[in-house]
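Undergrad: Provide a 3D model corresponding to the input given below.
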Amino acid sequence: MAERLRCAVIGAGVAGAEWVARLTRGPRTTVVALCDAHPQRARELQERYRIPRLYASFEEAVEQPDLDAVVVAAPNHLHAPITLAALKARKHVLVETPLALNAKEATRLVETAQAMKCLLMPAQELRFNRASQLARACLHHGELGEVFHARAWWRRHQWPRPGTWRAQRNQSGGGCLVDLGQPLVDLLLYLLNDFQVAQVYASGQILFGPHTNHEPEPNRAPAPVAGIFDVEDTGTACLVLKNNRWLNIETSWGGHFQGDEPEQGVEILGTKASLRLFPARLYRQGNLGMECILLNALKPSHPEDCGQHFAQCVLENKKPLITPAEMLAVQRVVDGIVVAAASGKPVPLKP
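TA: Got it, this is the predicted structure:
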């Protein structure tokens, strides 16, 4: 195989444009094809990065014989069909999260990848963050003692327009609990190296998204705008692990937050110390009281960009940071969160 992975990017929206930029400047990747159903925005992106070929049909794009890999950056409901077509064409696939809309779809993708002997990897960006790797090493070496609780949050003052695919449950799979919650679920379980979730609780509400005015007029509800918005824009989830540890997930697309606070965060509590991200900080009792240690020494053994890690795994036949079993475990948890939020009842998960 060539020194650089020859990629086709499926999707020329915001995510697709970002992937084209990253893959173009990456040392192990090059973009040789772009595919999108909207010709104008696809052509603009093609011209900007001088991509050799442009396609309107993903079925045609993935069949090109000179491709090594496909990067799927399309709306969520298209992840599974595009990924399946690419795998059947014996292409390696890096797909934006979520991997699929449900565990049934995800299982079929994993099984097809194994049958075709192709690498399938969801772009779990938070795993590759330097702070996440520092935290993982800290936990692995027992610096926290026995971990008894963890929580993660992602709060963003930005929600999709009503009528767009992200605002419609049948196309997105869910709102902020899927969009922001799924990466947090993956990160917490990865950091703790424990994917054995026994039960999930969840709650979601629609508070901000359907309204045009971010700041409503006094004493008057903002007028709704046309278009479907049937996904939660604020939501929480609680995961109960089989060892009875509880993990909390907090997500929101809207709210009133301090502008200088990071929108993402993780807190892990142990009997000897605690960890906070981002950045990675270790809190423990010292001779002079509580001390805070900023962790910044570790250099990861893999690229911090998940796209370059994906390319390295394909080109050098290395094992990826994300295993098929972990992909399916995370998908089952997210499925449980979606059901729990809709029903208001706890959802037990099968092993």
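Undergrad: switch to C-alpha atoms for all contacts and neighbour counts from now on
TA: Noted.
Undergrad: can you pull the buried residues of the helix or strand that residue 61 is a member of?
TA: Secondary structure assignment for residue 61, by DSSP states H and E: helix 58-62. Going by neighbour count (16 or more other Cα atoms under 10 Å), the buried part of helix 58-62 is 58, 61, 62.
Undergrad: Which elements pack onto that helix?
TA: If you count contacts as 3 or more Cα pairs under 8 Å, 6 or more residues apart in numbering; DSSP states H and E, helix 58-62 packs onto strand 5-10, strand 29-35, helix 76-88.
Undergrad: and this one, so I can compare the two:
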Amino acid sequence: MNTLQLETYKIAFQEQAYIELNQLIKKQSYSSIFILVDTNTNEFCSKFLSEKIEANVEIEWIEIEPGEEHKTILTCNEIWKTLSENGADRKSLLINLGGGIVTDIGGYAASCFKRGIDFVHVPTTLLGMVDAAIGGKNGVNLDSLKNQVGIIRPPRLVLVDVGYLATLPPEEMRSGLAEMLKHGLIANADDFFSFEDLSQFQVDKLPELIRDSIKVKTNIAEEDPFENGLRMALNFGHTLGHAIESYHMESTSKAKLLHGEAVAIGMILALKLSVEVLQFDSNKCDKASQIIRTYFKTVEFSEDDITSIKTYLKHDKKNSAGNVNFVLLEDFGQPKINCKVSDEQIKKAFAYYKSLQ
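TA: Presented below is the predicted three-dimensional model:
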């Protein structure tokens, strides 16, 4: 597949990606190279990447613990200390090998160290490939609040090799699928409905679907790199999705949810809110919701849960002047940003989600 040449960086695929990486290393003459991994990617992916890199300098590995609870400024501090202790300078390169947590935190750490060193993302999860590693957003959580501290700064290169997906458990694949479904709903309904019948799905088409999904995000992010308007459309399903994810992360009685699992719920809620607020076709809402539901487990919410989830909405990054702003659909491929939603409409959306069980 052809490399995507964006305004400030490249996204390269399969074997061509390693050619691009080695050309970058040679051209920039980096003084040192560091590779950030978590314990999982270190075990399952590091050997493969190390065999592909051609470099005349020593490569140092930095390992962090996996999981959202470690996506913090404290982990960044450990990365910075390791970089400093091993002589990293402004001409060093940080390669982030892992899922969305590794690329988010690695990009942020690189962007701040010595006021910014080059970094490359090598996403190893579907979520990382189609979402987290794309678009230049890097950051960490603030306690249980998602991505509250961060910076928008693009990598030099994103390397997409679907071979890494063979290391993933099914739930991690589904987590990434949520973002692909989102891209379909906001921009390309044909891609969304390609997942309607799993029995007809052809695995060999996955690289092409991943590339299509990436193009949806890059087209939007390139037009609005700092999220002043259009890019907010990429947050479809994320307003309540992030609130649900944060609530489950902080609760001692609730099972943790993967990002995609929470966003899948958020998308169904947003589809129903689109019916209530923008008169989105209810039959389309039902059809899309059923497709999403087939891939994700049902989560139960009590009235107390819903009340608690709504308290997290005030931290959503799209908010302005105290208003909670939602991204909703006027139709497939026609998102509308800055929509106002009432408590009663949110209650109806949760009731609708429950009715699908």
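Undergrad: Could you tell me the TM-score of the two chains?
TA: After superposition, the two chains reach a TM-score of 0.34 (TM-score structural alignment, normalised by the length of structure 1), with 181 aligned residues with a Cα RMSD of 6.1 Å.
Undergrad: ok, back up a step: closest to residue 177 of structure 1 out of the buried residues of helix 58-62 of structure 1?
TA: Using Cα to Cα, residue 58 comes nearest to residue 177 of structure 1 of the buried residues of helix 58-62 of structure 1, at 28.3 Å.
Undergrad: Could you report the neighbour count for the nearest residue to the closest one once chain neighbours are set aside?
TA: Of all residues not flanking residue 58 of structure 1 in the chain, residue 35 sits nearest, at 6.2 Å (Cα to Cα, 6 or more residues apart in numbering). Number of residues near residue 35 of structure 1 (other Cα atoms under 10 Å) recorded here: 28.
Undergrad: Could you do the one 10 residues further on as well?
TA: The local packing count at residue 45 of structure 1 equals 20, with neighbours defined by other Cα under 10 Å.
Undergrad: and it, which of the three is it?
TA: Of the three states, residue 45 of structure 1 takes helix according to DSSP: H, G, I helix; E, B strand; the rest coil.
Undergrad: Thought residue 17 was touching it, still the case?
TA: Yes - contact criterion Cα atoms under 8 Å: residue 45 of structure 1 and residue 17 qualify, at 6.9 Å.
Undergrad: gap between residue 107 of structure 2 and residue 94 of structure 2?
TA: 8 Å (Cα to Cα, to the nearest Å).
Undergrad: more neighbours, those two?
TA: Per other Cα under 10 Å, whichever of residue 107 of structure 2 and residue 94 has more neighbours is residue 107, with 32 against 27.
Undergrad: ok, the more buried one to residue 95 of structure 2 distance?
TA: On the measure of Cα to Cα, residue 107 of structure 2 and residue 95 of structure 2 end up 9 Å apart.
Undergrad: so what's in contact with the two at the same time?
TA: 119, 121 (Cα atoms under 8 Å, 6 or more residues apart in numbering).
Undergrad: was I right about residue 93 of structure 1 contacting residue 83?
TA: Yes - with contact defined as Cα under 8 Å, residue 93 of structure 1 counts as touching residue 83 (6.6 Å).
Undergrad: which residues are common contacts for the two?
TA: residue 72.
Undergrad: Wait, residue 191 of structure 2 touches residue 184, no?
TA: Yes - checked against Cα under 8 Å, the pair residue 191 of structure 2 and residue 184 is within contact range at 5.3 Å.
Undergrad: and the closest residue in space to residue 85 of structure 1 that isn't next to it in sequence, what does it touch?
TA: Take residue 85 of structure 1 and drop its neighbours on the chain: the residue closest to it by Cα to Cα, 6+ apart is residue 59, 6.7 Å away. Residue 59 of structure 1 makes contact with 82, 85, 86, according to Cα under 8 Å, 6+ apart.
Undergrad: After the strand or helix carrying residue 338 of structure 1, heading C-terminal, what element do we hit next?
TA: In this structure, residue 338 of structure 1 sits in helix 324-343 according to DSSP H and E. Heading C-terminal from helix 324-343 of structure 1, the first helix or strand you meet, by DSSP H and E, is strand 347-348.
Undergrad: now for that following strand, which elements pack on it?
TA: strand 197-205, helix 324-343.
Undergrad: In which helix or strand does residue 314 of structure 1 reside?
TA: Judged by DSSP H and E, residue 314 of structure 1 forms part of helix 306-316.
Undergrad: Same check on residue 119 of structure 2?
TA: Counting by DSSP H and E, residue 119 of structure 2 is part of strand 118-123.
Undergrad: by contact count, what packs against the helix or strand following the helix holding residue 61 of structure 1?
TA: Following helix 58-62 of structure 1 in sequence order, the next helix or strand is strand 69-72 (DSSP H and E). For strand 69-72 of structure 1, the elements it packs on are strand 5-10, helix 76-88, strand 92-95, judged by 3+ Cα pairs under 8 Å, 6+ apart.
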